[in-house]
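Visitor: Curious how this folds, go ahead:
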Amino acid sequence: MKIAVDAMGGDNAPKVIVEGVERARDERKDLEFILYGDEQQVRPLLKSDERITLVHTTEQIEGDEHPVKAIRSKKQASMVLAAQAVKNGEADAIFSAGSTGALLAAGLFIVGRIRGVDRPGLMPTMPSMGDNPAFVMLDVGANADNRARQLQQYAIMGNLYAKDILGYANPRIGLLNNGTEATKGDELHQEAHKLLAGTEGINFIGNVESSGMLGGAADVIVTDGFTGNAALKATEGASRTILHELKHTILNSGIKGKLGGLLLRDGIKQVVAKFDASRYGGAVLLGLKSPVIKAHGAADSRAVYYTILQIAKLIDNGTVNKFVDYFSTHDMAAEQGKTDEN
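Guide: The predicted structure is shown next:
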């Protein structure tokens, strides 16, 4: 399998990109990579070019550029070239830690959307304190607003992903809302609740609240992009703040506090490891014809490595092809019409 890599995307590129790619390459002998980036910057970082092809380009998309304009005007940008490689069949997937908006635009206009999916959704994997170790949530920012049918599509794709990649036999699908009662929420959420409740093949458990996300309220949490992005950032910020304050308290509590921290060191390490979302890989843009995966802009080489392994599993399992098969045999608009009639 071959992965096209935007070597220039992200805050710490190309160093951490190359390090993560080489670690994955050394571990997985079936992986090949095409790295797109400035050869003068990338080449000196490579320990070996085994199963790595470097395509030189000095053009890249900056985080503050308008995504669509950048994709259309910068034809030689590292991200654009990587997306073109996937479209042309030269690579099986694209990885980038660059601009989320630009990657979404490249996915839509170059890689292409699955027929039957209205809008792709951005889906990260997050740690869970429940019975299962992780959950997925979408959309977390690919779209500012959504329709109920799109949330239904997210539930279907999230369900297939949780089965295929996380290994959950019967994932619990929850709709993020401001209360657990079926009548809660605005018109969008009430309509989405009805659609999900009538969708065959998914284990819809109803509404879930943001307070229960990390506690294992659901294995797949479905939401509109605006709400999902706000909930994700609030959760990430709260987690970082708690861990920072814990460390600060121990270090500034004198001898007794430091001794106590020493005794609890193993337990604290377990908590930190549990909250380490990087080991689950990057955020997948679900709904595109090929795997398109986004790592956090501040990702380190370890996060890049885990994201590469995630991509390999997506390709191994043919997960995107299962999305294509599903939507090619299900007319979501017709099924929504039947639900409306009932």
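
Visitor: Please count neighbours and contacts with C-alpha atoms only from this point.
Guide: OK.

Visitor: Surely E19 is within a helix?
Guide: Yes: checked against DSSP: H, G, I helix; E, B strand; the rest coil, E19 lies within a helix.

Visitor: List the contacts of it.
Guide: Contact analysis of E19 by CA atoms under 8 Å, 6 or more residues apart in numbering lists L45, L46, S301, Y305.

Visitor: again with T339
Guide: Shown in contact with T339 (CA under 8 Å, 6+ apart): K194, L195, G198.

Visitor: Narrow the residues you listed to those in helices?
Guide: If you go by DSSP state H, the contacts of T339 have K194, L195 in helices.

Visitor: The contacts of T339, buried ones only, as a ChimeraX selection?
Guide: Burial among those is assessed by 16 or more other CA atoms under 10 Å; the matching ChimeraX selection reads:
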select :194,195,198
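
Visitor: Can you give the distance from stretch 224-243 to the centre of its chain?
Guide: Here the centre of stretch 224-243 is set off from its chain's centre by 14 Å, with CA atoms, centre = their mean, to the nearest Å.

Visitor: for it, which positions count as buried?
Guide: Applying 16+ other CA under 10 Å to stretch 224-243 flags D224, G225, F226, T227, G228, N229, A231, L232, T235 as buried.

Visitor: can you name the two of these that are farthest apart?
Guide: D224 and T235 (16.3 Å; CA to CA).

Visitor: I'd like the structure of this one too, to check against the first:
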Amino acid sequence: MGSTQARIAIDAMGGDNAPAEIVTGALRAREELGVEVLLVGDPAQISASVSQSSSLSSLEIVPAEGTIEMGEEPLGALRRKPKASINVAMDLVKQRRADAVVSAGHSGAAMAAALLRLGRLPGIDRPAIGAVLPTMVPGKPVIILDVGANVDCRPKFLEQFAFMGTVYSQYVLGNSEPKVGLLNIGEEPSKGNELALRTHQLLQDNPQIPFIGNAEGRDVLSGDFDVIVCDGFVGNILLKFAEAVGEVALQILREELPRGARGKLGVSLLKPNLRRIKQRMDHAEHGGGLLLGVAGVCIISHGSSQAPTIFNAVRLAREAIDNQVLERISVVSSHVAGG
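Guide: The predicted structure is shown next:
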């Protein structure tokens, strides 16, 4: 998209803290990231969420009617509510009025709306949600996919996930030679269920994928791998467990820091370190997951997202746009083996 300013459609009505936190995060992203934001939803509620310091006249609010509730079946709800905020946001990308969508609403509805309105990239059978997590090696995150889009997978789906993860790792995370691993119960090629065995062979035989072998659970955050592939059932459990561990670690850190005047002095000296620790461990700092494989940039954030998460979700969207992730996947995705 060259040097033009990125335009991000934000589902202002999606998530537990909508619209107030969504709007706050979006406005911060507009100011600090230099993007245009289109707030999609109920104009009255969005306007009421804008602080006095922000000018309503400079905001672009795109009206929508209702949202998809967490308990609703995605496909049926999307059809019953064609003007729901997630549908309208996806249509903005389809109509090229926006370059990306960010939503903290019903993740199943976001995925279904992306597929129905944007379609899949050539050569990709199923989209995957990629989540970027920190590792034991500073500045070397790992992308895990799929973390929830596909509960049941075929080997060729995992092969395509590996390819898309490789592209993302190269062009967004900056790994010139990313190392791809298949999540499994052992390092040996003979380990695992039928899906793992067949996928291992496909990855090993595909020259476009820099596959280095199986990755056990203890390897995921080791820094030895740049891309980890798995089905969405396992990946979603892994992601939520990792987030919980991060929250527990931060809580323990807060509880164990010394108290009193001496403790306050120590904490003040450690503030820069503590800030960096939080940035590496807090899932809010990572914004959410990129839905790879659909013909549009789509970031799916946590339902509990607050303003910092939305800000980082917009940052993720801009990075995907700036690094032309969709275009790079499209160029060679049709050559990925599918069988």
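
Visitor: rewinding a little: now tabulate the buried residues of stretch 224-243 of the first structure in CSV and tack on distance to I293 of the first structure and secondary structure.
Guide: Formatted as CSV, these follow (distance: CA to CA, whole Å; DSSP: H, G, I helix; E, B strand; the rest coil):
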residue, distance to I293 of the first structure, secondary structure
D224, 19, coil
G225, 17, helix
F226, 20, helix
T227, 21, helix
G228, 18, helix
N229, 17, helix
A231, 20, helix
L232, 17, helix
T235, 21, helix
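
Visitor: Identify the residue of the second structure aligned to A277 of the first structure.
Guide: When the second structure is aligned by TM-score structural alignment, A277 of the first structure is paired with H283.

Visitor: Name all residues that make contact with its match.
Guide: Contacts for H283 of the second structure (CA under 8 Å, 6+ apart) come out as E243, G246.

Visitor: Go again with 6 Å.
Guide: Contact analysis of H283 of the second structure by CA atoms under 6 Å, 6 or more residues apart in numbering lists nothing.

Visitor: What's the separation between it and P272 of the second structure?
Guide: Going from H283 of the second structure to P272 of the second structure by CA to CA, to the nearest Å gives 19 Å.

Visitor: repeat for E319 of the second structure
Guide: 25 Å.

Visitor: cool, and F311 of the second structure?
Guide: Distance from F311 of the second structure to P272 of the second structure, by CA to CA: 21 Å.

Visitor: ok so, going back, can you put the buried residues of stretch 224-243 of the first structure in CSV and add distance to E90 of the first structure?
Guide: Converted to CSV, those look like this (distance: CA to CA, whole Å):
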residue, distance to E90 of the first structure
D224, 33
G225, 31
F226, 34
T227, 36
G228, 34
N229, 33
A231, 37
L232, 34
T235, 38
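
Visitor: what residue of the second structure takes the place of N177 of the first structure?
Guide: Aligning on TM-score structural alignment places N177 of the first structure opposite N184 in the second structure.

Visitor: Now do the same contact list for the spatially most central residue of the second structure.
Guide: Centroid-nearest residue in the second structure: G289, 1.0 Å away (criterion: CA atoms, centre = their mean). Residues in contact with G289 of the second structure (CA under 6 Å, 6+ apart) are I129, G130, A131, I299, I300.

Visitor: How many neighbouring residues does A261 of the second structure have?
Guide: Applying other CA atoms under 10 Å, we find 9 residues neighbouring A261 of the second structure.

Visitor: which SSE is it in?
Guide: Assessed by DSSP states H and E, A261 of the second structure sits inside helix 260-281.

Visitor: Can you mark which positions in that helix are buried?
Guide: Neighbour counts over helix 260-281 of the second structure (16+ other CA under 10 Å) mark V267, L274, K278, R280, M281 as buried.
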